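# here is a sequence together with a model predicted from it:
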Amino acid sequence: MDVYLIDGTYELFRHFFVVPSVKDTKGREIGAARAVVNSVRRMIDEGATHIGVATDRVIESFRNDLYAGYKTGAGIPPELYSQFPILESDLEAMGIVVWPMVEFEADDALASAAVKAADDRNVNRVVICTPDKDLSQCVSGTRIVQLLRRTQVIIDEEAVVAKFGVRPKSIPDYLALVGDSADGFPGMPGWGKKAAASATVLFENWEQALLFRTLATLRTDVPVFNTIEDLRWRGAPPSPSGRGRAIN
C-alpha cells in the first residue's frame, strides 16, 4: 500500500489565501479548514487507505530555544490561526490520524512517520504531501517521495538532486549554508561567492554553520504511530451523540 503523509500546516495556509471566506453557525471562519478537509476526502475517494496529517498546534518549537531568529507565529492572521483546532477536530471526526505538534514541528512528525512507514515491508511507497524543501531530506529513491498536490508532481531522489544539486541526506547541510528564509535563518555569510572565499567563511564560522544545520535537520524520533495499520482509514468514529461531526 501507499502511505500518504500530509503537511496540514502548509495546506491550511495555502487554502486560506485562495478560498473565499466562510463562517460556520458560530461565526467562526472555517473556509480554509473546510477546503482542506474536502481535499482529504477526495484522496480517500480516489483510493488512499493510509493517511496521517501533521499540524503545528503552535508555530514555535524547540528550535526557537536554539536560535532567536527562528520563525514564530508573529504576523499570522487570527482568522487563519484559529482554524488549526477546527481542522484537527474535523479530520479526527472523519477518522483521520492527526499529529498536532507543540514541542516539535509538523515537519518533524512527517519525517518521523516517513522513516517509520518506510521500515514496514508492507508499504510500497511513502508519499509526503508538501512542497517544503525541508522534507526533501527524507526522500529516498522512489520509496519515499514528495507529492506537490497542487500540480500532482512527484519528487523522488533524482528530482531532489536535479533541483538542489545534492542528495537528500545533504539537504540540512545545504540549507545551513544557503539559509532558509521560510524558517528564519540566514545561512552562512559569503556563501555563493568563489569556492575559496566560501570555504574560508565556512571554517571561520563553523559553530554557526553547525547551529544552522541543527535548525535545518528534521527530527525522526517523534512519537507518531505504533504500526502502519494505525494510519488505515476506517471511516468516521461514532460521536457521543451518535452523529458524526462536520464543519457546517
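Here it is on my side, so go on.
# CA atoms for contacts and neighbours, from now on please.
OK.
# got the contact list for Val3?
Counting by Cα atoms under 8 Å, 6 or more residues apart in numbering, Val3 touches 48-51, 117, 123, 125-127, 231.
# one more time with 7 Å
50-51, 125-127 (Cα atoms under 7 Å, 6 or more residues apart in numbering).
# let's verify it: helix, strand, or coil?
strand (DSSP: H, G, I helix; E, B strand; the rest coil).
# how near is it to Lys133?
Val3 is 20 Å from Lys133, where distance means Cα to Cα, to the nearest Å.
# quick one: the strands in this protein?
Using DSSP state E, the strands of the chain run over residues 2-7, 50-56, 97-101, 125-129, 144-148, 153-155.
# quick one: which of these is nearest Pro238?
The stretch from the strands of the chain with the least distance to Pro238 (Cα to Cα) is strand 97-101; that distance is 15.1 Å.
# that closest one vs strand 2-7, what angle?
Counting by axes from the mean of the first three to the mean of the last three Cα atoms, to 10 degrees, strand 97-101 points 30 degrees away from the direction of strand 2-7.
# farthest from the middle of this protein: give me that residue.
For the chain, the largest distance from the centre (Cα atoms, centre = their mean) belongs to Ala196, which lies 35.6 Å off.
# thinking again about what came up before, now, among the contacts of Val3, which is nearest to His15?
For those, the nearest to His15 is Ile51 (19.4 Å; Cα to Cα).
# can you tell me how far the closest residue to the closest one other than its chain neighbours sits from Gly52?
The shortest distance from Ile51 to any non-neighbouring residue, by Cα to Cα, 6 or more residues apart in numbering, is to Tyr4 (4.8 Å). Tyr4 sits 6 Å away from Gly52, going by Cα to Cα.
# with Pro85 instead?
For Pro85, the distance to Gly52 equals 16 Å [Cα to Cα].
# who has more neighbours out of these two?
Ranked by neighbour count (other Cα atoms under 10 Å), Pro85 and Gly52 place Gly52 first, with 25 against 15.
# another one to put next to it:
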Amino acid sequence: MSDPRNLLLIDGYGLLYRAYYAIPAMSNKAGEPTNALFGSVRMLQSLRELWGATHWAVVFDGGLPEERMELVEEYKANRASMPEELSAQLPLIDEYLEAAGVARVCVKGEEADDVLAAIAARAHKTMDRVLIATSDKDLLQAVDDVVNVVPMSGKSGALDPKGVAEKTGVRPDQIVAWLALVGDVADNITGVPGVGKKTAATWLQTYGSLESLHDHLGELQGKKAGQSLAAHWERVERNVKMVRLNLDIPCVYDLEALAVRPPDGARLLTLFERLDLEHFARDVREPDLALRQNKRLPKHVPRETWLRHN
C-alpha cells in the first residue's frame, strides 16, 4: 500500500501577517527586520510536520479581479497598507521558500483564495487529502471529505464538513449563501442590515438555499430581519458573485511541481547567517546536536539532506 498523498496549501499573506504580528520586532546587525521571516519559518515547519504533506505550496495574491472591483468599488478598501517592516521582508521570504524547496504560487490578477480553491479542486482526484491553511471564511466553501481547512497555528483540528457546520451552522455548499447574507467585514463586503450569522444560518437550515429563501420571503415579512432581506435582495445577489470563489483560473496544472523537494542547505545556511538567525543556522550546521537537544528537525528538512549539503 502506497503512502498517502497529502497536499498542503498555505495562504501566503495570511502566513506573513500572522508571523509579523506574533513575533516581536527583530533585526540583524545591519538593521534588517527579520521577525516575519522568523515566524514564517517556524510556522511552515510546524504545518509541514503536523499534517505530513507530500506536496505543498505557499500561495500569494496576484491582484484584485476586475469583476469584483466592478461590482464593489470599495472591495477590500478598508485594509491598511502593508507595514514597511513587513514589505521589506518579502524578498527574504521568497529567498527562503526557494532555498527550502517550497513551491511559491502567484497568478497575476487573481486573489490567493481563488487560486487556493482552484488548486484544491484539481487535486481532488489525485490527492488523498488536501489541507488549506488559512483564516479566511470564504474558503470554507471548498471543504468536503477530501479538502479540509486548517488553522495557521496548528493548535486546533482540521475543519471537515461536520466541523464547518459546527462552526457556522451551515454546510460547506451553503457558505456562499451564508456570506452573501451576513457579508464579510474583512473584505469590506456589506451584508443585509439586521441579519446576523445565527439568523442567516437558521434561514438556510430551514429553506436550504437562497432560491428557496427568496420563494418564501412572504413568510418572513412579519419580522424586521425578513423585511430587511426583501429590501436588500439585490445586494444578496451581488454578494454571491463577490464571495463565490473562481475555480476556472489558470494556475497549477502539474501537481507534481508541488512535491516536497530537498532543501538547499548551503543556501539556507548563508541566508540564516546573513540575517543573524543563529537558531536556524545552528540546526543547519549541526543537525545531530539539534536532535540530541530534542529539537525536532522538520520533515521537509531530512537529516540526510542536511548532512549531504553541509
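Right, received. Where do you want to start? All of these numbers come straight from a predicted model, not from anything done at the bench.
# can you pull the TM-score for these?
The TM-score (TM-score structural alignment, normalised by the length of structure 1) is 0.85; 241 aligned residues with a Cα RMSD of 2.6 Å.
# buried among the contacts of Val3 of structure 1? Need that as a selection in ChimeraX.
Here is the ChimeraX selection string for the buried members of the contacts of Val3 of structure 1, based on 16 or more other Cα atoms under 10 Å:
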select :50,51,125,126,127
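# most widely separated two among the contacts of Val3 of structure 1?
For those, with distances taken as Cα to Cα, the pair at the greatest spread is Ile51 and Arg125 (12.3 Å).
# neighbours of the equivalent of Ile175 of structure 2 over in structure 1, how many?
Aligned counterpart of Ile175 of structure 2 in structure 1: Ile171 (TM-score structural alignment). When neighbours are counted by other Cα under 10 Å, Ile171 of structure 1 registers 24.
# distance of the closest residue to Ile171 of structure 1 other than its chain neighbours from Asp156 of structure 1?
Nearest residue to Ile171 of structure 1 in three dimensions, chain neighbours excluded: Gln137, at 5.3 Å (Cα to Cα, 6+ apart). Between Gln137 of structure 1 and Asp156 of structure 1 the distance is 11 Å, computed by Cα to Cα.
# can you give me the helices for the stretch 101-250 of structure 2?
112-123, 161-168, 175-182, 197-207, 210-215, 224-231, 233-243 (DSSP state H, counting those that start in this stretch).
# contacts for the first one?
Spelled out, that is helix 112-123 of structure 2. Where contact means Cα under 7 Å, 6+ apart, the residues beyond helix 112-123 of structure 2 that reach it are 9, 11, 59-61, 130, 139, 142, 147, 245-249, 251-252.
# of the residues you listed, just the buried ones, ChimeraX syntax please.
Applied in ChimeraX, the following selects the buried portion of the contacts of helix 112-123 of structure 2 according to 16+ other Cα under 10 Å:
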select :9,11,59,60,61,130,139,142,147,245,246,247,251,252
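# which of the contacts of helix 112-123 of structure 2 sit farthest apart?
The span of those, defined through Cα to Cα, is set by Asp61 and Val147 at 20.6 Å.
# can you tell me what Ile249 of structure 2 aligns to in structure 1?
Following TM-score structural alignment, the counterpart assigned to Ile249 of structure 2 within structure 1 is Val222.
# quick one: residues contacting that match.
Under the contact definition (Cα under 7 Å, 6+ apart), the residues listed for Val222 of structure 1 are 108-109, 112.
# among the residues you listed, which one has the most neighbours?
Ala109 (28 neighbours).
# just give me the match in structure 2 for that residue.
Matched by TM-score structural alignment, Ala109 of structure 1 corresponds to Val115 in structure 2.
# over to Arg41 of structure 1?
Structural alignment places Arg41 of structure 1 opposite Gln45 in structure 2 (criterion: TM-score structural alignment).
# okay, now its match: neighbour count?
Quick note: Gln45 of structure 2 (other Cα under 10 Å) scores 17 neighbours.
# do the same with Ser39 of structure 1
Counted with other Cα under 10 Å, the neighbours of Ser39 of structure 1 add up to 14.
# any idea how far it lies from Pro78 of structure 1?
Here Ser39 of structure 1 is placed at a distance of 23 Å from Pro78 of structure 1 (Cα to Cα).
# now do the same contact list for the aligned residue in structure 2 for Glu79 of structure 1.
With TM-score structural alignment as the criterion, Glu79 of structure 1 lines up with Glu85 in structure 2. Taking Cα under 7 Å, 6+ apart as the definition of contact, the neighbours of Glu85 of structure 2 are Pro33.
# and what of the one 4 residues further on?
Gln89 of structure 2 is in contact with 33-34, 36-37, counting by Cα under 7 Å, 6+ apart.
# so which of those is the most crowded?
Counting neighbours by other Cα under 10 Å, the one among the contacts of Gln89 of structure 2 with the most is Ala36, which has 29 neighbours.
# can you find the partner of it in structure 1?
Ala36 of structure 2 is assigned Ala32 in structure 1 as its aligned equivalent, the criterion being TM-score structural alignment.
# give the contact list for its match.
Each residue near Ala32 of structure 1 by Cα under 7 Å, 6+ apart is listed here: 12, 15-16, 19.
# Ala182 of structure 1: which of the residues you listed is nearest?
In terms of Cα to Cα, no member of the contacts of Ala32 of structure 1 lies closer to Ala182 of structure 1 than Leu12, at 15.9 Å.
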